[in-house]
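Peer 1: below is the sequence, then the predicted model.
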Amino acid sequence: MSNKKHFSRRNFIGHSLIGMAGTAVLSGNPLAAFAGSTAPGKKYKLGVVGCGNRSKAIIGALNQVPDIEIAALCDIVQHKMPQRAELIKKGPKPRFYEHLDDMLKQDDLEAIAVITPPYLHKEHTIAALEAGKHVFCEKPMALTVADCNEMVRAVERTKKQLQIGTQRRHSPDYKVLVDAIRNQPVGKILYSDLNDYRGDWRVPAPDEYPPGVQYWRLNQKQSGGVIYEMGAHIIDVNNWIFDSEPVSVSSIQGVNDLALRKRDSADHGGVVVRYANGAVMNYGGVVYSYGPASPDTFFCVNGTLQFGGGQLSIHYGFPPGVPGHHGAPPKPEIRPLPRGGGVVEEMAYFAEVVAGKKKAYPDGPIGRQTVQICEGAFRSSQERKEIDISELG
């Protein structure tokens, strides 16, 4: 394997797979079961493309999903594959591939997990779909709405399933939050104040990249910066809660870079989004925070919810002078949150997708909505103006 500067993660994939045909996508409730036949006790074989740091969490989760075996690993950094293979606790030893097109020729693979840098998600996902594989694609779905649209069209052509890796949709604690906003007497959602204030912008270990291969998180065009990298998770949760289309976005972002050098990717920024239902999201992300995280706060007409620190607090109130409200509002509630980050749950759900029992969730259109906000935020920060989401396609 070459270590020259032209060597890049794009070498994962050849061009022989482009153009395979398919037809229309299944429709209906994304969480509903749909027709499909599976053999009792069948083990579905999955290939992982991208053996970087995130793959460790996915492999650890799949160790707890009995219906899926990891049968293949693919990465251009050769020594990463045996390292990740040591983490696999069940099934035969996986086969190793340096190029995705070679792995996709492995006929016994039913599914592919795309855990490569964001700028490669479209290319790797479409190749896997057109090779007849179901796909789990890590967040963000892609870096542009145009790329998301191509991925959605590939799902429509191939009839294969595409699940996006925003695991909070499957996480027990976030389900408690969404259930409270949906079913408690807090009224219409008006505004959210969300954050990712963390000090964990990871410096790669010396052996992670060959000489001449840049750490992708340092490159704005490859990673999208802090809004895509960290913000995609809570922005997706906000989309889930607001249950409305984003309309416009404004953002200011910057590069501080005290720890990592030669980088143009944003490491702090703020984003304000207006939705079609009139609600507003305010998001802030920064990777130079060393204190406790602030709770995420959701303001509703009749209540305020704060989520964080292992608990959900709900405080009720009535706007003064509003007809129909008599007596004291309900007493405040503090609910402990269940544990679990949602990664095991999302991979268990994906196993049911591969088995033909459920439709992918979150799917491409849901993943695209987050990218609309992230791409709009980046454009806003560059052009110094509010961006209309409809301009992004």
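Peer 2: The structure has been received and is ready for your questions.

Peer 1: from now on I want contacts and neighbour counts done on CA atoms only, so please keep to that.
Peer 2: Noted.

Peer 1: surely residue 103 is in contact with residue 97?
Peer 2: Yes. At 6.0 Å, residue 103 and residue 97 qualify as touching, with contact defined as CA atoms under 8 Å.

Peer 1: intersection of neighbour lists for those two?
Peer 2: 72, 74 (CA atoms under 8 Å, 6 or more residues apart in numbering).

Peer 1: which ones are touching the spatially most central residue of the chain?
Peer 2: By CA atoms, centre = their mean, the chain has its centre lying nearest to residue 139, at 2.6 Å. If a contact means CA under 8 Å, 6+ apart, then residue 139 has 118, 164, 165, 166, 229, 232, 233, 367 as its contacts.

Peer 1: second structure for comparison follows:
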Amino acid sequence: MDSKIGVCVIGAGRAGLLHANNYRRNVPNAKLVAVVDPNEENAKHAVKELEIDKYYLNYQDALHDDEIDAVVIVTPTNYHKEIAVAAANAGKHIFCEKPMAINEDECDYMIEAAQKNNVKLQIGFMRRFDQSFNLAKEAIENGEIGDIVLVKSLTRGPSVPQEWMYDVERSNGPLAEVNSHDIDTLRWLTGGEFKSVYAIANNYRCQDISEKYPDFYDNVVLVSEFDNGKQGVIDGSVSVKYGYDARVEILGTEGVIFVGETYDKQISVCNVETGSKRPLTKTWRSLFKEAYLEEDIDFVNCIIEDSEPSVNGHDGKMAVKVVNAGNKSIKTGDKVILD
């Protein structure tokens, strides 16, 4: 193996380019070798921006490239299992963006393939690498707010979903695409597994696609109970327009912790015409920029040190399990008990 880990990013969209830029310029001991995208225009744009020479139009060709030691999968969710299993069988280490897969069986295939071929499998829950979230976790472990009672986590995005995301059968809906991070946050901060969920959802802002995609929802609320007795609430939205919003409230028996805010910069502008105003956070790419870099560094370090990823296949699978339980609750109107 080269002294640097050769990385290929599969998927040249917004998140793919964020990871690719990290590996190209900011991750020690890593070398961005290539990108993969079935759209040649996207692929050419990516290699130009990244100042590299190599791209592929299908991932199978990339897996035959001996310069590539690891892949970063940033494609629509329904392709994750196929690509991850093929990568593992080709001896490539795997970083897979959330959500890990469509269902638990697909997650199991991915985990088994990684174990069988002795390659790393890390899932992209970057909030575990964010400084503020880690300070909250440390405060919990230090007992600063007593015993945890309730964790409330919200993610609201301003973007209009891509076409494939409207198809809940293909994407698992906003619970997967938006709230996988919140699900993992609740597991991580409570230290428990989801015992039951009850979810309600509706489409308020994307009415123009309601006839073609009647199952799509742009707003969801999920209430949960954990096996250790703790409680959780998740609030998820897309197309909110006002900005990107990711916040957590952790209630304990002796205090509370607040993580995150809606403001992008520590500045307020005041005048007689507009009153007081502060710029809002517009995108997850800026809010969690450092966290994405830290998780990319962690992935490479795991390969070099032959250590277990901080966020592994089991963590990804548990989030997928909750997504499917939540979607079932939305459809049936019932509380769903998890095995």
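Peer 2: Alright, I've got the coordinates. None of these values were measured; they are calculated from a predicted model.

Peer 1: ok, back up a step: which ones among the contacts of residue 139 of structure 1 are found in strands?
Peer 2: The members of the contacts of residue 139 of structure 1 that map onto strands under DSSP state E are 164, 165.

Peer 1: ok, the contacts of residue 139 of structure 1 vs residue 288 of structure 1, which is closest?
Peer 2: The closest of these to residue 288 of structure 1 turns out to be residue 229 (CA to CA; 14.5 Å).

Peer 1: just to check, that closest one is in contact with residue 140?
Peer 2: Yes. Using CA under 8 Å, residue 229 of structure 1 is in contact with residue 140, at 7.2 Å.

Peer 1: looking at the two, which one has more neighbours?
Peer 2: Each of residue 229 of structure 1 and residue 140 has its neighbours counted (other CA atoms under 10 Å); residue 140 has more, 30 against 20.

Peer 1: what is the end-to-end distance of stretch 342-361 of structure 1?
Peer 2: Stretch 342-361 of structure 1 has an end-to-end distance of 13 Å (criterion: CA to CA, to the nearest Å).

Peer 1: biggest helix in structure 2, by residue count?
Peer 2: helix 313-332 (DSSP state H).

Peer 1: which position in structure 2 aligns with the residue nearest to the centre of structure 1?
Peer 2: Aligning on TM-score structural alignment places residue 139 of structure 1 opposite residue 98 in structure 2.

Peer 1: ok, its match to residue 175 of structure 2 distance?
Peer 2: Distance of residue 98 of structure 2 to residue 175 of structure 2, computed by CA to CA: 11 Å.

Peer 1: just residue 249 of structure 2 next, same as before
Peer 2: Distance, residue 249 of structure 2 to residue 175 of structure 2, by CA to CA: 19 Å.

Peer 1: tell me if I'm right that residue 309 of structure 2 and residue 300 touch.
Peer 2: No. Counting by CA under 8 Å, residue 309 of structure 2 sits too far from residue 300 to count as a contact (9.5 Å).

Peer 1: who's more crowded, those two?
Peer 2: residue 300 (25 against 19).

Peer 1: what strand or helix carries the more buried one?
Peer 2: Taking DSSP states H and E as the criterion, residue 300 of structure 2 maps to helix 289-305.

Peer 1: mind listing what's buried along that helix?
Peer 2: When burial is assessed from 16 or more other CA atoms under 10 Å, helix 289-305 of structure 2 yields the following buried residues: 289-303.

Peer 1: just the closest of these to residue 157 of structure 2, please.
Peer 2: residue 289 (15.9 Å).

Peer 1: from residue 94 of structure 2, how far off is that closest one?
Peer 2: Residue 289 of structure 2 is 21 Å from residue 94 of structure 2, by CA to CA.

Peer 1: and if you look at residue 276 of structure 2?
Peer 2: 47 Å.

Peer 1: between those two, which is the more surrounded one?
Peer 2: Under the neighbour definition other CA under 10 Å, residue 276 of structure 2 and residue 94 were set side by side, and residue 94 has more, 27 against 10.

Peer 1: separation between the more buried one and residue 72 of structure 2?
Peer 2: As judged by CA to CA, residue 94 of structure 2 and residue 72 of structure 2 stand 6 Å apart.

Peer 1: burial check on residue 64 of structure 1, number of neighbours?
Peer 2: Residues within reach of residue 64 of structure 1, counting by other CA under 10 Å, total 15.

Peer 1: need the counterpart of it in structure 2.
Peer 2: Superposed on structure 2 with TM-score structural alignment, residue 64 of structure 1 falls opposite residue 26.

Peer 1: can you pull the contacts of its match?
Peer 2: Here residue 26 of structure 2 is in contact with residue 293 (CA under 8 Å, 6+ apart).

Peer 1: so how far is residue 107 of structure 2 from it?
Peer 2: On the measure of CA to CA, residue 26 of structure 2 and residue 107 of structure 2 end up 30 Å apart.
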